[in-house]
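In: when you get a sec, could you give me coordinates for this:
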Amino acid sequence: MTKARSRATAPRYAVGALATGTFGTVPGLLLLYYLTNTLGVPAALASAVVILPKAWDLVLHPWVGRRSDPWGPGRSSRRTWMKSGGVVLSVTFALLFMAPTPAGTPSALWAAIAFFCCATAYSAFQVPYLAALSEIAADAKERTRLATWRTMLYGSAILLSGALAPQLVFRFTDERLGYALVGVIFGGLLLAGTLAAAHSVPPPRKKTAAAHRPMTFRQQLAVARRSSAFRCLFGVHLAQTLATGIMLAAAQYFATYRLGDPAATTTLFACLILPLLLTAPLWQRLGHRMGPQRSLLASILCFVAGSLALAASPVLPAAATFGCVAVCGVGYAGMQTFAIALLGQTIAQDAEHTGGHNRGGAFTGLWTAGEVIGAGVGPALFSLVLAATGYLPSNGDATVAQPGSALTGVLLGVSVLPALVLVPALFCAWDLCRSAAPAPTARRVTGHPARRTSLR
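Out: The predicted structure follows:
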């Protein structure tokens, strides 16, 4: 790839992160409330509508990964998977928020089918999208640059969708009309992002390897186990997904019970996500100087430091508390950037060892499944801390005074718990640093020409 073409490819590829950030944010913010407060779906049934597609993802992501890898002549390329997934995702996302059905169970059924189709289409895009990084970028420096662009646009999508979607909904007296507008606008954004990213992926080669059977799930796991680099990266990825899931779940509790201002959740959210835009280019420069492995370790330490500092928030001014969250956000930017860059490097190295057979989908299918696990288990871990420390539930009509143990649980859940979850990630990142350390090179002995030693 020429330098000019590479520079044009980076933003086009990164635009796919607009789809990633949008689809990860809007349903999380609005779907449950849309079901219970607009479509009249009972809470238990609404919960099932939201959760069941996540369970489907655990099976679907690895399968898409195996099938989207090139395994014979005439088979669909990653570009085809991404384009097809993007088109279906944009349509079904719009339909998800345009339910024409009566309130209650019919609307729950409509939303369940639409959200299930959304999850399936998103997998068809996201898994090959991550795998394509190794095919677009030729070296570690270029992978880091592409990952930096992706991190910045990912943060932009989260902030844009998180701020704009609720405003669009409640702009209208008829909430159904507001939700329909959200579906159309963000469905269009999903379409633009997925198609732009798909066209950044090179088309399949005309000369394709001989056909062979796509690997089974057991073979996929075996491929992942044999790659020590992927095992370490997966450990980092799972831990950072857990840690961020915990912090996002804890934000509202922390704002309400420790900061005394429920509206401070928005500021906490901005402090965590804004650094994705502002510091990703700085991490890129650091990565070029230190290497992606050491930079990944530094970013984890940064997140851990900010998280632990939050434990002192009862004696800190509010500005310092928000600053601690911003430090976590800086670390999060680095973890996002270097984990993706090193994943692309791992896939490229695996392709070299297999004679050019790219098995990137096998890796990214498991990678995205791990993301689903982390996003679901993180809030559950925080919930266990609340239960263990005696948190008292309420029905929303009156404020319940929490015991001191529950307030301590909220504080530990937002500070110490994410740091503890990231301890295994530190060891994984350290192993990556050790494996990337250059072998010592012999020095040429200087001095009189007759006494110089020739090194072979």
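
In: please count neighbours and contacts with C-alpha atoms only from this point.
Out: Fine.

In: what are the boundaries of the helices in the stretch 251-400 of the chain?
Out: 264-278, 280-290, 292-309, 318-353, 360-388 (DSSP state H, counting those that start in this stretch).

In: wait, which of those helices is closest to L422?
Out: helix 292-309 (7.1 Å; Cα to Cα).

In: following up with a second sequence; could you model it the same way so I can compare the two?
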Amino acid sequence: MADQLSTSLKVGWGFGSFGSITMMYLTSFFALFFMSTFLGIDPAIGGSILFFTRLLNIATDPLIGLWSDRTNTRWGRRRPFMFAGGILAGLACISLFNVPNFESQSLLIAYLSVVMVVYFTAYTIFNLPYLAMPAEMTQSYHERTSLMTWRVIFVSAAGFAGLWLAPTIVKLAGGGRGGYETMAVIMGFLLMASMIFAVFATRNAKFTSFEVPNYTLMEQIKTAAANRPFVLLSVAKLIQLTGLACTTATLPFLVKYGMDSSTIPGWLVALGIVSLLSAYGLILNGASIITLPIWTYFAKSMEKHHLFVIAIAGYGICGLTWWFADLSEPFIVYALRCIALGIFTGGVLLTGQSMLPDAIAYDHVRTGLRREGIFSGIYSFVEKIALATGPLIIGFLLSFMGFVESTGESVQQSESAIRAIYIGIGLLAPFFALASIPFLLMYDLTEDKLQIDTA
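Out: Okay, here's the model as predicted:
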């Protein structure tokens, strides 16, 4: 088959997801917690920093996407951007958690804001061209699903790195602020290496070099908005990822203040599972990888958006069980919840990621234009807004209900503050996940429709 991709190419491209998703894990899970418990920043202010620094990418995302669309080099349109983004991402990661001591909190907030702008811009420079590649690499509906299977594998690997390796490094490095500093250096070099590896591993990937008509950015966005499947998928992902961001922002607070890590069996501690957070990362991502072939099998016999609905419904229902978690919960119950969430997470990742290049390919069918970058830019903007809104909601919720920030010392949180944590992860997060389903039910891009329109 002309559009069939080699396994080495799929693996090489998928490897890039390890770096970009690790970046998201580090900020989504640890940034708000780090600022509130080690830098003495009020959760509402920390959430606002995360929100507004991501909001600045409103302009950069579509512009970088459009820039990559109009770039022609011997490396193709995408890989030069990926290389630059990978280098910058590693340096920004190190700077994010290695924070100088400032005399005033205003200078501290200014430093964090600048570093986060650089951090999210680096993510954009790498991730937009990266996500634009699959629609160029193959025109096969099912081959894109196979390609995304490898992406999900490395997304899960990033979950291991972000939720098991990172907190383990923090603990082994002595914990506290110093532990986070060491973790950032190691993780920064790891994510940089994976991004650069993907650049060279995709050197033989098919790429297009069609001239894009000289439309303005607003004209590009206007015509992109006429792509109904893309719009519906973007709205669904906006809502769904906002719920995911509520989970990731809240979970470190939950395992510290609302649950008991001493319930972890000794044999798991001996394997390096030093906290409930690292157990979450290991079990959830393990379940996701193990069940991925099952989701891939059904993706070949069912329409992807139908499978997406099943996966997100299961994920949302399982998420509601966080409301009933407490200090007395046995570890086996916690582990079973993580397994169930991991199973459905694999389905959500596979179907959602494979539907994006389908929707982008549909634009080429409709218009004859090659503008994968602009679509990836819009999609990345949606992703960033969602991942910024979650911490903003949680930050204000914690602050409103009396959470006390600290600079590393032990703080006894009020019952109201603890309740805010459960509201965030056990009610708000599942609500957003389930609220995305109506938009997925309206999605109508099928394999048959794509083939008919192509013909």
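
In: please state their TM-score.
Out: Once superposed, the chains reach a TM-score of 0.79 (TM-score structural alignment, normalised by the length of structure 2), with 427 aligned residues with a Cα RMSD of 3.9 Å.

In: same list (the helices of the stretch 251-400 of structure 1) but as JSON lines, adding distance to V41 of structure 1.
Out: Listed next are the helices of the stretch 251-400 of structure 1 as JSON lines, based on distance: least, Cα to Cα, whole Å:
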{"stretch": "helix 264-278", "distance to V41 of structure 1": "27"}
{"stretch": "helix 280-290", "distance to V41 of structure 1": "41"}
{"stretch": "helix 292-309", "distance to V41 of structure 1": "37"}
{"stretch": "helix 318-353", "distance to V41 of structure 1": "36"}
{"stretch": "helix 360-388", "distance to V41 of structure 1": "22"}
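
In: skipping adjacent residues, who's closest to the alignment partner in structure 2 of A425 of structure 1 in space?
Out: In structure 2, the residue matched to A425 of structure 1 (TM-score structural alignment) is S436. Leaving aside its chain neighbours, S436 of structure 2 sits nearest to A236 (4.6 Å; criterion: Cα to Cα, 6 or more residues apart in numbering).

In: following element in sequence after the helix or strand harbouring that neighbour, please.
Out: Assessed by DSSP states H and E, A236 of structure 2 sits inside helix 228-257. Next helix or strand after helix 228-257 of structure 2 toward the C-terminus (DSSP H and E): helix 266-270.

In: quick revisit: and the match of A425 of structure 1, what is it in contact with?
Out: 235-237, 239-240 (Cα atoms under 8 Å, 6 or more residues apart in numbering).

In: can you do 10 Å?
Out: 232-233, 235-241, 243, 309, 312-313 (Cα atoms under 10 Å, 6 or more residues apart in numbering).

In: next one: L320 of structure 2
Out: With Cα under 10 Å, 6+ apart, L320 of structure 2 has these contacts: 425-431.

In: wait, E383 of structure 2 touches S234, no?
Out: Yes - with contacts counted by Cα atoms under 10 Å, E383 of structure 2 reaches S234, the gap being 8.4 Å.

In: who touches both of those two?
Out: Q240.

In: can you give me the offset of stretch 68-76 of structure 1 from its chain's centre?
Out: Relative to the centre of its chain, stretch 68-76 of structure 1 is centred 27 Å away, using Cα atoms, centre = their mean, to the nearest Å.

In: swap that for stretch 125-133 of structure 2, please
Out: That offset, for stretch 125-133 of structure 2, works out to 14 Å (Cα atoms, centre = their mean).

In: pretty sure M148 of structure 2 sits against G352.
Out: Yes - applying Cα under 10 Å, one finds M148 of structure 2 in contact with G352, separated by 9.4 Å.

In: can you add neighbour count, distance to E219 of structure 2 and secondary structure and give the contacts of L320 of structure 2 back as a markdown table?
Out: Shown next, in a markdown table, are these (neighbours: other Cα atoms under 10 Å; distance: Cα to Cα, whole Å; DSSP: H, G, I helix; E, B strand; the rest coil):
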| residue | neighbour count | distance to E219 of structure 2 | secondary structure |
| --- | --- | --- | --- |
| I425 | 27 | 40 | helix |
| G426 | 23 | 42 | helix |
| L427 | 20 | 40 | helix |
| L428 | 21 | 36 | helix |
| A429 | 27 | 35 | helix |
| P430 | 26 | 36 | helix |
| F431 | 19 | 35 | helix |
